[in-house]
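**Q** I would like to see how this sequence folds:
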Amino acid sequence: MIATLSTPPCRQHDTRPMDLSNLSSNWKRLQQTLPKPSSASQLKPANPLKRKSSSEQRNGVQKHIPIHKHNSHAANSSSSLPPPKKRRMDDHYHSNFPGAATIIPRKEQHNPAALLTPSPLHPDIPNEGLSATATPGKYVALDCEMVGIGPTPDQDSQLARVSLVNYHGHQLYDAYVLPVVPITDYRTHVSGITPLALETARPFNIVQKEVAALLDERILVGHALKNDLSALIMAHPKRDIRDTSKYPKFKELAMGKTPALRKLVDQLLGLKIQTGEHSSVEDARATMALFRMEKEGFEAEAVRRFGRQLVAVKVDAEGAGEGSSKKKKKKKKKKKKKT
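**A** Predicted structure coming up:
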C-alpha cells in the first residue's frame, strides 16, 4: 500500500525583527534535548543521496534523480559516443527511408547507353503495332528492316518491318509489313525477316498511316533516315530531322564519310549491336542513345541551319514532352464595300 503525503498548513512569514538576545539561550536548551551523535556518525558524513533515497522508499514514491556532470560513469559513456556526422545534400540517395531504392543517381539517369536495355514496364512485343503502355513525346526514333526484290535483290529493297521508340527507348510501334512486290531475298541473316514472321504482317497502307500519325509534329531521330522514309514513301520536314549519319562530330570519327551505326555505338557507347540478325527496335534505341549523348549539339546545328522555331511543349507522363509548332495565322482584312 502506497502511503500518501499530507501537506502541512501554510504559515504566514513573520516579518518582525528577531530578538538576538534570546537566540543563544534558546539554542542551548535545544541542544540539551537532542541525542548526542555517535563517533561513527561524526567521522562519516551523511550521503544526502542515500538519505533521500531511503526516505523515498519508505514513503513508497520513487523520484528520478538526474545524473550530474561530475558523475564519472556518465562522463566516460558520453565521451565514448562518436560525434554526429554532417549530412551532405546528396546523402538521401543512400539512406534507408521507404522508397529510397527507387531513387536513381543522376549519373545513371543521364546514361544514354542504358536506353539499349528494354524496360520491364514497357516490354518489347514483336509485331505489336501501337504500344499499349508507352507514349510518344517530342522526340521519336525510327528504324526499318528491308528485304530484297527483283532480279538484283542485293540492290533493290522493299519495306518489311518498321519500329519506333520514344525518347526513353520504350517501344512505341513495331509492325511487319506485307510485301507489295514478291520477295526474292529475305536477307534473314541481316534483317531477321522470315516467311513465318510475315504471315501476320500488316498491309503497307495501314502501317504507313499509323507511322505518319506518330511522326506528325514531332522531331524524328534516326540513322540514314533518307532510306527509311523512302521505303515508307513519306516525307518529313528537314528542320525536324536529327540524322546521326550526318552529324558533323560523328562524321569526323569516320574520316568525313558516312559512319556506320554499329561502329558509332561501339566507339561512343562501348556496346555491341548488329552482331547477328538486326533488330529495328534495337537500332532505333541505339540512334536515340547517340542523339541524347549529343542532344545540345544536334539542336545547335538545327538552329544554325534553320533558325529558331517556337515550339509549344506539353510535358507528358514520360517527362520528354510533346511538341507542336504553332504558326501565326494572318488575319484577313475585310474589304469595305463601296457604296
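
**Q** all contacts plus neighbour counts: C-alpha atoms, from now on.
**A** Will do.

**Q** for the stretch 101-250 of the chain, what spans make up the strands?
**A** Using DSSP state E, counting those that start in this stretch, the strands of the stretch 101-250 of the chain run over residues 129-130, 139-149, 157-166, 171-176, 183-185, 219-222, 241-243.

**Q** save those strands as a markdown table, and put in distance to residue 72 and mean neighbour count too.
**A** Output for these, formatted as a markdown table (distance: least, Cα to Cα, whole Å; neighbours: other Cα atoms under 10 Å):
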| stretch | distance to residue 72 | mean neighbour count |
| --- | --- | --- |
| strand 129-130 | 75 | 20 |
| strand 139-149 | 70 | 25 |
| strand 157-166 | 68 | 26 |
| strand 171-176 | 69 | 27 |
| strand 183-185 | 92 | 17 |
| strand 219-222 | 73 | 25 |
| strand 241-243 | 74 | 21 |
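
**Q** could you dump those to CSV with distance to residue 253?
**A** Formatted as CSV, the strands of the stretch 101-250 of the chain follow (distance: least, Cα to Cα, whole Å):
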stretch, distance to residue 253
strand 129-130, 36
strand 139-149, 22
strand 157-166, 26
strand 171-176, 29
strand 183-185, 33
strand 219-222, 18
strand 241-243, 15
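
**Q** so what's the residue count around residue 189?
**A** Under the neighbour criterion other Cα atoms under 10 Å, residue 189 is assigned a count of 11.

**Q** make sure it is actually in contact with residue 276.
**A** Yes. Shown here, residue 189 and residue 276 form a contact pair, counting by Cα atoms under 8 Å, at 6.8 Å.

**Q** could you also give me the structure for this second sequence? I'd like to compare it with the first:
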Amino acid sequence: MGGAAANPGSSSVNPNWVLLKKKLAGGRSDNSHNDHGVSPKSPSVLGKRKERPDAQLEATPAVTPTLTAAELLKPSSSDCSLTDALAMDCEMVGVGSQGTKSAIARVVLVNTWGNVVYDEYVRPLERVVDFRTKVSGIRPKHLRKAKDFRTVQNDVSALIKGRTLVGHALHNDLKALLLSHTKSDIRDTAQYQPFLNKEGRRRALRDLAAQILGVSIQQGEHCPVEDARAAMMIYQKHKRNWEKQMKRQLRHAKKKR
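**A** Model (predicted):
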C-alpha cells in the first residue's frame, strides 16, 4: 500500500459518526484540534448522566453494536495531519524453522481523528514460513512489492518520535520493529489498569472495543486500520482519567529518585 497518505474515504464527516457520538458515553473526547493535533479538555457525558469512573469499567455492560465496524470506526474529520498522539497496529507473519517466530509484515499508524497517516506492507528480514492469513490477512502478493524492513523501521521511528503512542500490546509491535519508545509516552490499552479483568490480566482489544465502543472487530482476518482506530477511540474516551493517572505516576517516580 502507499506511504504516508491521507485516507481517501474521509473527505467529510460521516453521519453515522454523529449518531454514534450521541449513543456512546462521552463520544470522542476531542472534537477540536489545532494544527499540531493538541487535544482540548473534553466532556464525557451521555444526556445528564455523569461519566463513570474508569474503575467501574468492568461492571459496565457492553454496548450493543448497531452499525458495522467500518461505519463506527470511520474518521470523524478529514484532518490527516500528524497529531501529537498516533495509534499503531501491526500484523505479523511467522518466520524461523517452524514459523513460530513473529516478524512484522504490515504497519499502520492513524492520527487522533482516525485517519491513516502511514500504511505499509513490510518485507521481513527472514523467509516467511507461515503467512498466518486467517488472522493477519497477509498473503504472498502483499509482500512482493513491500518495502524493506529497514526503510519501514526508519519511517515509523521518525513518525512516532516525541509523540504519544497509542495501541494494544505495543511491546509486541515495538519488539518486532526493533524499536523502543519513551515509557511515559505510551498509552497501551492492554496495560491500563482500569481495563484489566478482576484477576489483573490483560483483555483482548476486541473485548474492550465491544464493551467500550460497541464495535465488533477481529471477526476473522484482522484489519490493522480498524484495530488502530479502535485503540485510539478507547484512549480518547478515557483520556482525561488516563492522563491524570500518568501524571500521578510521573510525580511518584520523581519522588523516588
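
**Q** so stretch 149-158 of structure 2 aligns onto which residues of structure 1?
**A** Under TM-score structural alignment, stretch 149-158 of structure 2 corresponds to residues 204-213 of structure 1.

**Q** report the buried residues of the matching stretch.
**A** For stretch 204-213 of structure 1, a neighbour-count test (16 or more other Cα atoms under 10 Å) marks 204, 207, 208, 211 as buried.

**Q** residue contacts, the third one?
**A** When you say that, I think you mean residue 208 of structure 1. The neighbours of residue 208 of structure 1, taking Cα atoms under 8 Å, 6 or more residues apart in numbering as the test, are residue 232.

**Q** ok, now the first one?
**A** The contact partners of residue 204 of structure 1, taken as Cα under 8 Å, 6+ apart, are 177, 178, 179, 180.

**Q** could you redo the last one with a cut-off of 7 Å?
**A** Each residue near residue 204 of structure 1 by Cα atoms under 7 Å, 6 or more residues apart in numbering is listed here: 177, 178.

**Q** would you check how far apart it and residue 144 of structure 1 are?
**A** In this view, residue 204 of structure 1 and residue 144 of structure 1 are 13 Å apart by Cα to Cα, to the nearest Å.

**Q** correct me, but residue 159 of structure 1 touches residue 229?
**A** No. At 10.1 Å, residue 159 of structure 1 and residue 229 do not qualify as touching, with contact defined as Cα atoms under 7 Å.

**Q** quick revisit: in helices, which of the buried residues of stretch 204-213 of structure 1 appear?
**A** With DSSP state H as the criterion, helices contain 204, 207, 208, 211 from among those.

**Q** aligned partner of residue 238 of structure 2 in structure 1?
**A** Superposed on structure 1 with TM-score structural alignment, residue 238 of structure 2 falls opposite residue 294.

**Q** my error: substitute residue 105 of structure 2 in the last question.
**A** Residue 105 of structure 2 maps onto residue 160 in structure 1, by TM-score structural alignment.

**Q** for residue 273 of structure 1, see how far away that match is.
**A** Applying Cα to Cα, the value for residue 160 of structure 1 to residue 273 of structure 1 is 20 Å.

**Q** with residue 283 of structure 1 instead?
**A** From residue 283 of structure 1 to residue 273 of structure 1 the distance is 8 Å (Cα to Cα).

**Q** neighbour count winner among the two?
**A** Legend: neighbour count by other Cα under 10 Å for residue 283 of structure 1 and residue 273, higher for residue 283 (27 against 17).

**Q** who are the contact partners of residue 140 of structure 1?
**A** Going by Cα under 7 Å, 6+ apart, residue 140 of structure 1 touches 164, 165, 166, 167, 219, 220, 221.

**Q** out of the residues you listed, which comes closest to residue 311 of structure 1?
**A** Nearest to residue 311 of structure 1 out of the contacts of residue 140 of structure 1 is residue 219 (Cα to Cα; 11.0 Å).

**Q** quick one: that closest one and residue 241 touch, right?
**A** Yes. Between residue 219 of structure 1 and residue 241 there is a contact under Cα under 7 Å: 5.9 Å.

**Q** any idea which element residue 262 of structure 1 lies in?
**A** Per DSSP states H and E, residue 262 of structure 1 falls inside helix 261-264.

**Q** in structure 2, what stretch matches that helix?
**A** Under TM-score structural alignment, the match for helix 261-264 of structure 1 in structure 2 covers residues 205-208.

**Q** the matching stretch vs structure 1, average distance?
**A** Average distance, stretch 205-208 of structure 2 versus aligned residues of structure 1 after superposition (mean Cα distance after the TM-score superposition for structure 1): 0.6 Å.

**Q** okay, buried residues for that stretch please.
**A** For stretch 205-208 of structure 2, burial by neighbour count (16+ other Cα under 10 Å) applies to 205, 206, 207, 208.

**Q** relative to residue 78 of structure 2, how far out is the third one?
**A** This means residue 207 of structure 2. As judged by Cα to Cα, residue 207 of structure 2 and residue 78 of structure 2 stand 28 Å apart.

**Q** what residues are up against the nearest residue to residue 105 of structure 2 once chain neighbours are set aside?
**A** Nearest residue to residue 105 of structure 2 in three dimensions, chain neighbours excluded: residue 122, at 4.5 Å (Cα to Cα, 6 or more residues apart in numbering). For residue 122 of structure 2, the contact set (Cα under 7 Å, 6+ apart) comprises 104, 105, 106, 143, 146, 147, 148, 149, 152.

**Q** just checking, the fourth one touches residue 121?
**A** Yes. Taking contact to mean Cα under 7 Å, the distance of 6.4 Å between residue 143 of structure 2 and residue 121 places them in contact.

**Q** just checking, what packs against the longest helix anywhere in structure 2?
**A** Secondary structure of structure 2 read by DSSP H shows that its longest helix is helix 239-256. Packed against helix 239-256 of structure 2 by the contact rule (3 or more Cα pairs under 7 Å, 6 or more residues apart in numbering; DSSP states H and E) you find no helix or strand.
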